[in-house]
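Generate a structure from the sequence data that follows.
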Amino acid sequence: MTTIPLSHHRSHGEWVFTSGQIGRDADGTVPSAFGAQMRVAIQSLRANLEAAGASLDSVVKTTVYLKRQEDFAEMNEIYATYFDQPWPARSTVVAGMVRPELSFEIDAIAYRRPS
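Next comes the predicted model:
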């Protein structure tokens, strides 16, 4: 895979910003099922947040990108298993993806408490 010019996460003070996380497994394969892609992407999001000293619980804003509007209900069901109330603020966008096999992408902004 060619290196792309981005960081998976960057921090500024107490704030952590993640790049969009996609549903690509560690071996580079992309599951065909929407739900599987979404779970892999959120697990990647979790790992990037934890590497930066944050967590899913500290997320204040997400942006979710869906390839198909028909996946919105399933996305909400799965999303609710990873995030708790008070829910992060969220924008959901139906958009084309950079690779045709991708159905889902998510990025986040989190607040990490100073140590």
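
switch to C-alpha atoms for all contacts and neighbour counts from now on
Noted.

next one: the longest helix that the chain contains to chain centre, how far?
Longest helix in the chain by number of residues (criterion: DSSP state H): helix 34-51. Relative to the chain's own centre, helix 34-51 is displaced by 6 Å; criterion: C-alpha atoms, centre = their mean, to the nearest Å.

Which strands or helices does that helix pack on?
strand 15-18, strand 21-22, helix 72-82, strand 104-111 (3 or more C-alpha pairs under 8 Å, 6 or more residues apart in numbering; DSSP states H and E).

To compare with the earlier structure, here is another sequence to fold:
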Amino acid sequence: MANKEIIATDNAPAAIGTYSQAVKVDNTVYLSGQIPLVPSTMEMVSEDFEAQVVQVFDNLTAVTKAAGGNMNDIVKLNIFMTDLSNFATVNDVMSRYFEQPYPARAAIEVSALPKGSQVEMDGVMVL
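Alright, predicted model coming up:
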């Protein structure tokens, strides 16, 4: 069985349910989905889509740091949105958090996300 290390930080929203913020196996870290909850209040940051994207990236940043890396260590990013027409905003905000070479990525429109969020992201990072 793989040697699993659970990654947890108070700088990202606490896990709500039966999952961890991230799990590290060897040099690979599997990041759980982040929605735009403010860690200190566990409330949605705003109804504004761009503010939600920024909060999600801030939450992911906190978890990558807790795992011993940073956003540029993400090799695969999955983005889930309730309205794919907001994709240009995601690209704009993403450019503030990543440097080239960018991670592999998927962007998927879904009918709903937890707590009425408009965006959720998860990923895989390699340290």
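
thinking again about what came up before, among the helices and strands packed on helix 34-51 of the first structure, which comes closest to residue 39 of the first structure?
helix 72-82 (7.7 Å; C-alpha to C-alpha).

Give me the mean distance between the closest one and the second structure.
Compared with the second structure after fitting, helix 72-82 of the first structure has a mean deviation of 0.9 Å; criterion: mean C-alpha distance after the TM-score superposition for the first structure.

how about residue 94 of the second structure, what's its partner in the first structure?
Counting by TM-score structural alignment, residue 94 of the second structure lines up with residue 79 in the first structure.

Ok, residue 74 of the second structure next?
Under TM-score structural alignment, residue 74 of the second structure pairs with residue 59 in the first structure.

ok, now how distant is the aligned partner of residue 22 of the second structure in the first structure from residue 64 of the first structure?
Mapped onto the first structure by TM-score structural alignment, residue 22 of the second structure lines up with residue 9. Distance, residue 9 of the first structure to residue 64 of the first structure, using C-alpha to C-alpha, to the nearest Å: 16 Å.

The two: who's more crowded?
Higher neighbour count among residue 9 of the first structure and residue 64: residue 64, with 22 against 18, using other C-alpha atoms under 10 Å.

list the helices and strands the strand or helix carrying the more buried one packs on?
Counting by DSSP states H and E, the element that carries residue 64 of the first structure is strand 59-66. Applying 3+ C-alpha pairs under 8 Å, 6+ apart, one finds that strand 59-66 of the first structure makes contact with strand 89-94, strand 104-111.

how about a cut-off of 10 Å?
Secondary-structure packing of strand 59-66 of the first structure (3 or more C-alpha pairs under 10 Å, 6 or more residues apart in numbering; DSSP states H and E): strand 15-18, helix 34-51, helix 72-82, strand 89-94, strand 104-111.

Most tightly packed of the ones you listed?
strand 104-111 (a mean of 24; mean count of other C-alpha atoms under 10 Å).

Spit out the contact partners of residue 98 of the second structure.
Residue 98 of the second structure makes contact with 70, 71, 72, 73, 74, according to C-alpha atoms under 10 Å, 6 or more residues apart in numbering.

Kind regards, and thank you for your time.
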